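Asker: with the sequence up front, the predicted model follows.
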Amino acid sequence: MKADLSDLNAFVAVARAGGFRDGARMSGASASALSEAVRRLETQLGLRLLNRTTRSIALTEAGRRLLDRLTPALSEVDAAISDARELRDRPAGTLKLNVPVSATRLVLPAIIPAFLAAYPDIHLDITVDESFVDILAAGCDAGIRYGERLEKDMIAVPIGPRRQRFALGASPAYLDERGRPEHPRDLLTHRCLQGRFPSGTRMQWEFERGHEVVKVDVTGPLTVEIGGASDLIVDVAVAGVGIVPLFEDWLRPHFNSGALEPVLEPWWQSFEGPFLYFAGRRLVPGPLRAFVDFVKAHRP
């Protein structure tokens, strides 16, 4: 048999105040509501808890014992509710994100240090995955992907750079030996290092200048799965093996150092940056809400 918590609180309010009217003033409920709650509790227990007169009330032995046991128990309930509300105001817990490798290199490094400093009670748990996954089925709170791979029922928030470009690079030694392409079709005679998605589909080499769009079916000595082997394909290009396609920001340090030289830069396509996405729910977990608000407040 379970007593209603509100009825127990009503009994405690009346017992502590010494009457229904004073209990009503202390609790904010009406005297009649308190009286009905106590009567309901007594009926459920099969015990009289209060001896009532027209002027006062007095605890019975059963009422006194119940009050003695309820007082610390209800204090614990109040403390638990306060703790829960504090988590709402000061988020704590684990936030699980599912992200591609590009986000770990080009997006999250500019966000995570400041976010963890602002929310020291939040722990980030990040899974790196190039395929599109059901984040809820995977046990994650949110993910980062590009717009064309987002499901329609997800809430999407821009995160990281809003425009990005796919670049081509090759070592100066390679270009000195094989020549510098002037048009995307020139790539047909070059050694092109290729990327493959986890699905098995090869990355398409597409270029754009003005209103002209060119797609080239390239060939080359090396194909790697996009994501985990991206650093390998860059190192191979730096070693002079061929031309590498990758995010401009990923290749930028190598362009700046001279290890790689931009190839066909006027033809590089730009595209919309990534999104943080999560399922639409009425109550968003505190750590996720804090991350979403932080991302919105620190957009580039």
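Answerer: Arrived safely, thanks for sending.

Asker: rest of the way, CA atoms for contacts and neighbours
Answerer: Fine.

Asker: please enumerate the helices of the stretch 201-300 of the chain.
Answerer: 230-238, 248-257, 286-297 (DSSP state H, counting those that start in this stretch).

Asker: which stretch among the ones you listed comes nearest Leu8?
Answerer: Nearest to Leu8 among the helices of the stretch 201-300 of the chain is helix 286-297 (30.4 Å), distances taken as CA to CA.

Asker: could you check how far Leu95 is from Thr104?
Answerer: 16 Å (CA to CA, to the nearest Å).

Asker: now Ala13
Answerer: On the measure of CA to CA, Ala13 and Thr104 end up 55 Å apart.

Asker: looking at the two, which one has more neighbours?
Answerer: Ala13 (22 against 15; other CA atoms under 10 Å).

Asker: leaving out the residues flanking it, which one is nearest to the more buried one?
Answerer: Distances taken as CA to CA, 6 or more residues apart in numbering put Gly23 closest to Ala13, at 5.2 Å, once the chain neighbours are dropped.

Asker: this is the other structure I want to compare:
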Amino acid sequence: MQVDLGDLNAFVAVAQAKGFREGARLMGASASGLSEAVRRLETQLGVRLLNRTTRSVSPTEAGQRLLTRLRPALSEVEAALDVVNNFRERPAGTLKLNVPMSAARLVLPAIIPGFLEAYPEIRLEVVAEESFVDILAAGCDAGIRYDERLEQDMIAVPIGPRTQRFATAAAPGYLDRRGRPTHPRDLLDHACMRGRFASGAMPPWEFERDGEVVNVDPSGPLLVRIGGATDLVVDAAVAGVGVVHLYEDWLRPHLASGALEPVLEDWWRPFPGPYLYYPGRRLVPAPLRAFIDFIKAGSDKDAI
């Protein structure tokens, strides 16, 4: 049985996106075109692959089994076709990255302009979200995460600053009213603005000085989803609402301007920087290989 590869890709896109419209957006195609491709595939196979309602699309049992087998197979086909890229003068194609908001804000801006200038035939797509995802299932080539959130079977390449710190700060006016903490536990008596992951986890604030590690779980008037709403916490801190605990690089402009004042600076705890990670398969797509080589070259320059 000969099945059109484009129809298979259309089915995978719709099934993963859970909708024809979103699948069309991700593929750069039309929803009606994807609908026709899936209908043609179902007719050829003689089995329904997707359950369709006015509100949602989900795989049938047969569709789910086909999807499970197709994902790795189509990834291998894509990688095999990408070998042709090695014969081009310059790599071309799409590179899709899944990154946390902090990387999109603090790491990629120093890398992306130079990379796109060096490889004008590569199109970069960045998806920013905090939850740890299966990058292959999400249709991404690679991701950026911190060491504690990497899967063991992934290849990891350092990217961005190799050491970072979480900084604690508040507006000078707030500290004048409420006092300046001298120990992390003093924060329990302050208005502290917190962040929570999509999973529901709310990480404690970690501090360290002279070998002493202190974790505190303060409360306050504002709680946001970590990621897109993080700037709201920063703006609230600048407005004098309370204390913020965030990446030092994120807060640096406000610290430099005096809008925020460092709190417990000698307790700020350093931690290793992020990694670019990707599946340890034999064939690495040419756009990803170019990106890996670019960040490695940048790291080598920084080390000189």
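Answerer: Yes, it's here. As the structure is a prediction and not an experimental result, all values here were calculated from the model.

Asker: give me the three-state assignment for the residue nearest to Ala13 of the first structure.
Answerer: helix (DSSP: H, G, I helix; E, B strand; the rest coil).

Asker: residue contacts, Thr230 of the second structure?
Answerer: Gly195, Val224 (CA atoms under 8 Å, 6 or more residues apart in numbering).

Asker: an error on my part: the question was meant for Pro120 of the first structure.
Answerer: Ala92.

Asker: counterpart of it over in the second structure?
Answerer: Alignment note (TM-score structural alignment): Pro120 of the first structure maps to Pro120 of the second structure.

Asker: and its match, what element?
Answerer: Secondary structure assignment for Pro120 of the second structure, by DSSP states H and E: no helix or strand.

Asker: burial count for Ala156 of the second structure?
Answerer: With other CA under 10 Å as criterion, Ala156 of the second structure counts 22.

Asker: so it makes contact with Pro279?
Answerer: No: between Ala156 of the second structure and Pro279 there is no contact under CA atoms under 8 Å: 9.0 Å.

Asker: still on that earlier bit, with distance to Asp217 of the first structure as added columns, please give the helices of the stretch 201-300 of the first structure in JSON lines.
Answerer: Listed next are those as JSON lines, based on distance: least, CA to CA, whole Å:
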{"stretch": "helix 230-238", "distance to Asp217 of the first structure": "18"}
{"stretch": "helix 248-257", "distance to Asp217 of the first structure": "21"}
{"stretch": "helix 286-297", "distance to Asp217 of the first structure": "38"}
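
Asker: let me know which of the ones you listed is the nearest to Gly63 of the first structure.
Answerer: It is, among those and with distance given as CA to CA, helix 286-297, at 40.3 Å.

Asker: ok, average deviation of the closest one from the second structure?
Answerer: Superposing on the second structure places helix 286-297 of the first structure at an average distance of 0.3 Å from its equivalents, by mean CA distance after the TM-score superposition for the first structure.

Asker: name the residues that touch that helix?
Answerer: Contacts for helix 286-297 of the first structure (CA under 8 Å, 6+ apart): 87-88, 91-95, 111, 115, 122, 141-142, 157-159.

Asker: over to stretch 64-75 of the first structure?
Answerer: Leu8, Asn9, Val12, Ala15, Leu49.

Asker: try 10 Å this time
Answerer: Under the criterion CA atoms under 10 Å, 6 or more residues apart in numbering, residues 5, 8-9, 11-13, 15-16, 49-50, 58-62, 76, 78-81 lie in contact with stretch 64-75 of the first structure.

Asker: brilliant, that's me finished.
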